[in-house]
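> how does the following fold in three dimensions:
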Amino acid sequence: MTSMIVIPALDLRDGGVVRLQQGDYQRETRYALSPVDQARAYQDAGAEILHLVDLDAARDGGDGNLDTIAAIAEALSIPVQAGGGVRDEAGLARRLDAGIDRVVLGSLCVRSPDLVIGWLERYGPERIVAGLDVRPGDGGRWIPQAAGWTEAGDEDLFALLERLKAGGLRHLLCTDITRDGMLTGSGRALYRELTARYPDLVVQASGGIGEPAHLAEVAATGVAGCIVGRALLEGRVPLDVLAESLPSAPA
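Next comes the predicted model:
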């Protein structure tokens, strides 16, 4: 029997902690929190890794909130995983140099998978996470999205994963975007299929967690981790789940 960890997430915009509903920058909730202090609180509660999203860099490119992310990474002893805004190898290198342990690559995986495969070879599979946001398509297919969910990929999720996995991919963060920010539960069918097809990938679930029961449901799909953002910030899920490993289905 394997187990699932809960991974706390902070979305950063203009140096502060926010959440977007369905990825819409016009539907923002801003929290009166210090990002560094909140990151420390998650670490103190037992988190094994912290997930950060740089919303400014994701939308505009560049370094966005990299200074804030670097300050968080320096303040913590646990690994930091962060995504948003990587457009080229120089951007990837700046994030690694800033203390980020794993960089999440999203749109580039969809648009330029061969480029990402080259980076997997150069930097190693422990430094890169494929962050694939997907929506349901025809015939049970899952279609990866790019450019803030405004652009669909040319191939479905499993075809893309076959390429990335052959190139050395080990860590996958996958989000059913129809559930993101909705607090109604995760896309369990998606994660069951992923863990069944790719038992050697380290799969992180994301999107939809609104209460502790949702964590048990997603753990049963066999994923290694589940990212929780808004539900932790708003107390819908207690901090003590960060120190737990939830039983999950055999890989």
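
> every contact and neighbour count from this point should use C-alpha atoms.
OK.

> chain neighbours aside, what residue packs nearest to E28?
L20 (4.6 Å; Cα to Cα, 6 or more residues apart in numbering).

> oh sorry, the question was meant for A47
Per Cα to Cα, 6+ apart, closest to A47 is L242, 4.8 Å.

> second input sequence below; structure requested for side-by-side comparison:
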Amino acid sequence: MKILPAIDLRDGRVVRLEQGDYGRETRYDDDPLLLAQRYAEAGARRIHVVDLDSARDGGRANLDIIARLCRELDVAIQTGGGVRSLDDLKQRLDIGASQVVIGSLCVRKPEQISDWLGRPEGKRIVAGLDVSADDQGRWMPRAAGWTESGETDLLTLLDTLVTAGLNEVLCTDIERDGMFSGPSLALYQAIADRFPNLAVQASGGVGSAADLDAVATTGVSACIVGRALLEGRVAMSEVTRWSR
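Next up, the predicted model:
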């Protein structure tokens, strides 16, 4: 398992949201480029960068900053937020992104994503699926900043996308995101058991080094760590430890 440090951008600044709520934002003084450089120097092989403005409003609000990260750092940049068309996907690849995370469209229009997965660009798509458990215990993906619930449960949706060629998924347990309550181990184990050849990125809940050890046992390929690194709950040395 590798650690993917996360940098969330809003108005060009490094921020974190609690449970995806734009009204519950924490701002940090870090310069995005300098922060990414520190992560790269610690051994990160890929950094996860989210354009929160574009995720909410569409467009390309922080694309210039992301392009600079891609251009000036010797590390892979995975980016998400605001991909609503094939042109949006291509533009992010054109500026140097190694992978592009697509969320709401996977939930709203899986047939469209299935078509993209068959294109050359499709090999660099990461499905970003944010989920919460329903009354029956099924993991249900959500869209539009978690305000819309999909009609298809997570595993059924992944059946469709994996059949179409999906190689990698980033899955977030909404209830745990930014809350330091521990990763959703059962969720990641369920995905890994059902799709043994799918690379899974765990996201949400990490608040300690012990959480990283725990999530690694589920078979995920990577773990996204954002706020815990920014606030020192997870030491930078953990990036180094998990990059070996």
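
> ok, back up a step: need the counterpart of the residue nearest to A47 of the first structure in the second structure.
Correspondence of L242 of the first structure to the second structure, assessed by TM-score structural alignment: V239.

> likewise D56 of the first structure?
D56 of the first structure maps onto D53 in the second structure, by TM-score structural alignment.

> what kind of secondary structure is the residue nearest the centre of the first structure in?
Among the residues of the first structure, the one closest to the centroid is L173, at 4.9 Å (Cα atoms, centre = their mean). Using DSSP: H, G, I helix; E, B strand; the rest coil, the structure places L173 of the first structure in strand.

> map it onto the second structure.
With TM-score structural alignment as the criterion, L173 of the first structure matches L170.

> surely its match touches L198?
No: counting by Cα atoms under 8 Å, L170 of the second structure does not reach L198; the two are 10.5 Å apart.

> in the stretch 101-250 of the first structure, which spans are helices?
Taking DSSP state H, counting those that start in this stretch, the helices of the stretch 101-250 of the first structure run over residues 107-111, 113-123, 157-166, 188-197, 212-219, 230-233.

> looking at these, which is nearest to G46 of the first structure?
helix 230-233 (13.3 Å; Cα to Cα).

> thinking again about what came up before, and the gap between the residue nearest to A47 of the first structure and G23 of the first structure?
25 Å (Cα to Cα, to the nearest Å).

> show me the contacts for the match of L173 of the first structure.
101, 126-129, 200-203 (Cα atoms under 8 Å, 6 or more residues apart in numbering).

> go again using 7 Å as the cut-off
With contact taken as Cα atoms under 7 Å, 6 or more residues apart in numbering, L170 of the second structure is in contact with 126-129, 200-203.

> returning to what we had before: which residues does the match of L242 of the first structure contact?
3, 42-44.

> make CSV out of these and add neighbour count.
Formatted as CSV, the contacts of V239 of the second structure follow (neighbours: other Cα atoms under 10 Å):
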residue, neighbour count
I3, 25
A42, 16
G43, 21
A44, 25
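
> which one among the residues you listed gets closest to G182 of the second structure?
Nearest to G182 of the second structure among the contacts of V239 of the second structure: I3, at 15.3 Å, using Cα to Cα.

> then the closest one would be within a strand, right?
Yes: assignment of I3 of the second structure by three-state DSSP places it within a strand.

> now do the contacts for the aligned residue in the first structure for it.
Under the alignment (TM-score structural alignment), I3 of the second structure maps onto V6 of the first structure. Taking Cα under 7 Å, 6+ apart as the criterion, V6 of the first structure is in contact with 225-228, 241-242.

> narrow those residues to those in strands?
Among the contacts of V6 of the first structure, the members falling in strands (DSSP state E) are 225-228.

> ok, the residues you listed vs L10 of the first structure, which is closest?
Distances from L10 of the first structure to these, taken by Cα to Cα, are shortest for V228, at 8.8 Å.

> I'd like the distance between the equivalent of the closest one over in the second structure and G128 of the second structure.
With TM-score structural alignment as the matching criterion, the partner of V228 of the first structure in the second structure is V225. Noted for V225 of the second structure: a distance of 15 Å to G128 of the second structure, by Cα to Cα.

> do R56 of the second structure as well
15 Å.
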